[in-house]
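Colleague: Sequence first, predicted model second:
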Amino acid sequence: MIMLTRLNATKLALNADLIERIGQAPDTVVVMANGAQYVVRESPEEIIELTIDYRARVLNAARVPAPR
């Protein structure tokens, strides 16, 4: 999940794996695989970076053995 900010400053957690596309005209609109749309403050570039960081954390967590 990635944390984004709606235009009214409320936080929104989105499943990054379900993002279909991101547009900007002028506000950033995130379109999900199910058709839901969210208008957020972050730029498309910021959302892409958040998604990359999220996926890197998931992969890193999968590689580190759980403590016993």
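Modeller: Yes, it's here.
Colleague: switch to C-alpha atoms for all contacts and neighbour counts from now on
Modeller: Fine.
Colleague: For burial, what's the neighbour tally of residue 29?
Modeller: Using other Cα atoms under 10 Å, residue 29 is surrounded by 19 other residues.
Colleague: take a look at this one as well, against the first:
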Amino acid sequence: MIILTRLAGSRFAVNPDLLERVESTPDTVLTLLDGTKYVVAEPLEDVVARVADFRATVIATARRLAEGTADDARAPEPGLTDVSAGAADWPADVTPQLAPAVPLRRRRRS
């Protein structure tokens, strides 16, 4: 997730995988895959840089995990949940699995 600021000053997080486009008109407008739009205070270049940093972090972490060097993986940011933290709580005969992906559909506009 990347953290951005609305024009009113409140902060929120957005999943960059759901971004369809980012426009500068002159305010920066994020359009999600479902058609939802957000106006943010950050300039377009900053949003693009944050998305690139997020993706680089995901790739770097995946590479470290694949190489078996998970001990030096970056700690999760404050306020975010580490999904691997509860893995030791599962019984030995149970393998946790992710739920199937839910397809995204555009909202119907009236």
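Modeller: Sure thing, it's come through. Since the model is a prediction, treat every value here as computed from it, not as a measurement.
Colleague: TM between them?
Modeller: The TM-score (TM-score structural alignment, normalised by the length of structure 1) is 0.91; 67 aligned residues with a Cα RMSD of 0.9 Å.
Colleague: ok, which stretches of structure 2 are strands?
Modeller: Assigned by DSSP state E, the strands in structure 2 fall at 2-5, 11-14, 19-24, 28-32, 37-40.
Colleague: among these, which is nearest residue 64 of structure 2?
Modeller: Nearest to residue 64 of structure 2, of all these, is strand 2-5, at 21.4 Å by Cα to Cα.
Colleague: Average offset of that closest one relative to structure 1?
Modeller: Superposed on structure 1, strand 2-5 of structure 2 shows a mean distance of 0.5 Å to its aligned residues (mean Cα distance after the TM-score superposition for structure 1).
Colleague: Also stretch 54-62 of structure 2?
Modeller: Relative to structure 1, stretch 54-62 of structure 2 is 0.5 Å off (mean Cα distance after the TM-score superposition for structure 1).
Colleague: How about that stretch, which residues are buried there?
Modeller: 54, 61 (16 or more other Cα atoms under 10 Å).
Colleague: Give the aligned range of that stretch in structure 1.
Modeller: Mapped onto structure 1 using TM-score structural alignment, stretch 54-62 of structure 2 spans residues 54-62.
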